[in-house]
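[1] The sequence and its predicted three-dimensional model are supplied below.
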Amino acid sequence: MLRDEVHKAFEVIKQGGIILYPTDTIWGIGCDATNTEAIQRIFELKQRPQEKSMIILLDADHKLESYVAEVSSIAYDLIEFAENPLTLVMPGAKNVSPSLINADGSIAVRVSKHPFCQQLIQRMRKPLVSTSANISGQPSPQNFSQISAEVIEGVDYVVNIDQHDLSAKKPSTIMRINPDGLFEFIRR
């Protein structure tokens, strides 16, 4: 089942499509993080301002250096010891669509521990865009049942995993981290 869903989602993403999928936090809308056209479709679906960038998911922390120019050693410690899913905003974004890079050159990255996300990212050999499965300004859905029909109908594929899990999920903790190792919480 998991392998089949990874394959279906991969085929959609490979063709430039966008998917609705479960993560280790809340449900996300995603695509290939190097495909600017697909990313623009997500901005349009969410009715989200372009300056509010989205995050990328990786399957392993050793891949950070492929997408961030200078990774502070503290970043690895924060990822390893975080009790909850952690998104790090780091300067020096590279090798992703310019649409994902903040005005200051930073990018938000999370290493996902969700088996579907990990396997899909491994198959893609690229980061996966992740943004909450809601229209901008509306509350983030805590589980699949709270996702609006507008979002479900606006994607090219809805992953058939975890849809019946009604437990309340919450977004990741977000921290900004500088190359010198200084960091601050943006969202706890």
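    Alright, I've got the coordinates.
[2] For the rest of this, base every contact and every neighbour count on C-alpha atoms.
    Noted.
[3] Tell me which stretches of this protein form helices.
    Along the chain, the segments classed as helices by DSSP state H run 2-14, 36-46, 73-81, 115-124, 149-154.
[4] any chance of the ones you listed in CSV, with distance to V109 and mean neighbour count too?
    Compiled in CSV, these are given as follows (distance: least, C-alpha to C-alpha, whole Å; neighbours: other C-alpha atoms under 10 Å):
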stretch, distance to V109, mean neighbour count
helix 2-14, 19, 17
helix 36-46, 16, 19
helix 73-81, 11, 14
helix 115-124, 13, 19
helix 149-154, 23, 14
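[5] Would you mind putting these into CSV with distance to S53 alongside?
    As requested, those are exported to CSV (distance: least, C-alpha to C-alpha, whole Å):
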stretch, distance to S53
helix 2-14, 19
helix 36-46, 9
helix 73-81, 20
helix 115-124, 20
helix 149-154, 18
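[6] In contact with the most centrally placed residue in the chain, which residues?
    In the chain, the C-alpha nearest the mean C-alpha coordinate belongs to S130, at 2.3 Å (C-alpha atoms, centre = their mean). Residues near S130 by C-alpha atoms under 8 Å, 6 or more residues apart in numbering: 28-31, 54-57.
[7] And here is the other one:
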Amino acid sequence: MQSDDEIKKIVACLDNCGVMLMPTDTVYGLAALPICARAVERIYELKHRPDRMNLPIMVDSAKRLPALGLAIGEAAQCLLNSPLVPGALTLPWDSSSSRFQVGLRGGTR
């Protein structure tokens, strides 16, 4: 577990469009704030990922979706209200009305 000082450094890094390395359930992943284009571009560079391949966005709650410009359809709402959440649930999203090209992944707590 990180100390308060370490957490403050991580938050400052992300707030300044930095990229961080974090553990997931199976691998280590790169993370950044999706609203920071410079950080997102850096992830593409670090991963040598083609621009045509979308990145996932991880959220801690479905309440974050409207701020990302993502409309929640009936099927998605059923899944988000299911026993699968919280958990490793990944939903593809139509991003035509969003600021992001995304795959959405619910977090675990």
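    Looks like it came in fine. Only a predicted model underlies this, so the values are computations on that prediction, with no experimental measurement involved.
[8] Quantify their similarity with the TM-score.
    Once superposed, chain against chain, the TM-score is 0.79 (TM-score structural alignment, normalised by the length of the second structure); 105 aligned residues with a C-alpha RMSD of 2.2 Å.
[9] quick revisit: nearest spatial neighbour of the residue nearest to the centre of the first structure, skipping sequence neighbours?
    Spatial nearest neighbour of S130 of the first structure, excluding adjacent residues (C-alpha to C-alpha, 6 or more residues apart in numbering): G30 at 4.9 Å.
[10] number of nearby residues for the one you found?
    For G30 of the first structure, the neighbour count with other C-alpha atoms under 10 Å is 28.
[11] swap in I107 of the first structure?
    Neighbours of I107 of the first structure (other C-alpha under 10 Å): 25.
[12] Could you check which residue of the second structure pairs with the residue nearest to S130 of the first structure?
    Under the alignment (TM-score structural alignment), G30 of the first structure maps onto A31 of the second structure.
[13] Can you name the residues that contact its match?
    Counted by C-alpha under 8 Å, 6+ apart, A31 of the second structure has contacts 19-22, 43.
[14] try T23 of the first structure
    Contacts of T23 of the first structure by C-alpha under 8 Å, 6+ apart are 112, 114, 116-117.
[15] 7 Å - rerun?
    114, 117 (C-alpha atoms under 7 Å, 6 or more residues apart in numbering).
[16] Quick check: it vs G92 of the first structure, distance?
    Counting by C-alpha to C-alpha, to the nearest Å, the gap from T23 of the first structure to G92 of the first structure is 25 Å.
[17] cool, and R187 of the first structure?
    21 Å.
[18] Name the residue in those two with the higher neighbour count.
    In this view R187 of the first structure and G92 are compared by other C-alpha under 10 Å, and G92 has more residues nearby, 18 against 12.
[19] I figured the more buried one hits Y67, correct?
    No: in this structure, G92 of the first structure is not within contact of Y67 by C-alpha atoms under 7 Å, at 8.1 Å.
[20] Quick check: neighbours shared by the two?
    Joint contacts of G92 of the first structure and Y67 (C-alpha under 7 Å, 6+ apart) do not exist.
[21] Now do the strands in the first structure.
    Assigned by DSSP state E, the first structure shows strands spanning 19-21, 28-30, 55-58, 86-90, 107-111, 128-132, 157-158, 173-177, 183-187.
[22] Turn those into a markdown table, including distance to I13 of the first structure.
    Below are these laid out as a markdown table (distance: least, C-alpha to C-alpha, whole Å):
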| stretch | distance to I13 of the first structure |
| --- | --- |
| strand 19-21 | 7 |
| strand 28-30 | 9 |
| strand 55-58 | 14 |
| strand 86-90 | 23 |
| strand 107-111 | 19 |
| strand 128-132 | 9 |
| strand 157-158 | 9 |
| strand 173-177 | 26 |
| strand 183-187 | 29 |
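[23] Which residue is the nearest non-sequential neighbour of C13 of the second structure?
    Using C-alpha to C-alpha, 6+ apart, the closest residue to C13 of the second structure is V19 (7.1 Å).
[24] residues contacting that neighbour?
    For V19 of the second structure, the contacting residues are 30-32, 39, by C-alpha under 7 Å, 6+ apart.
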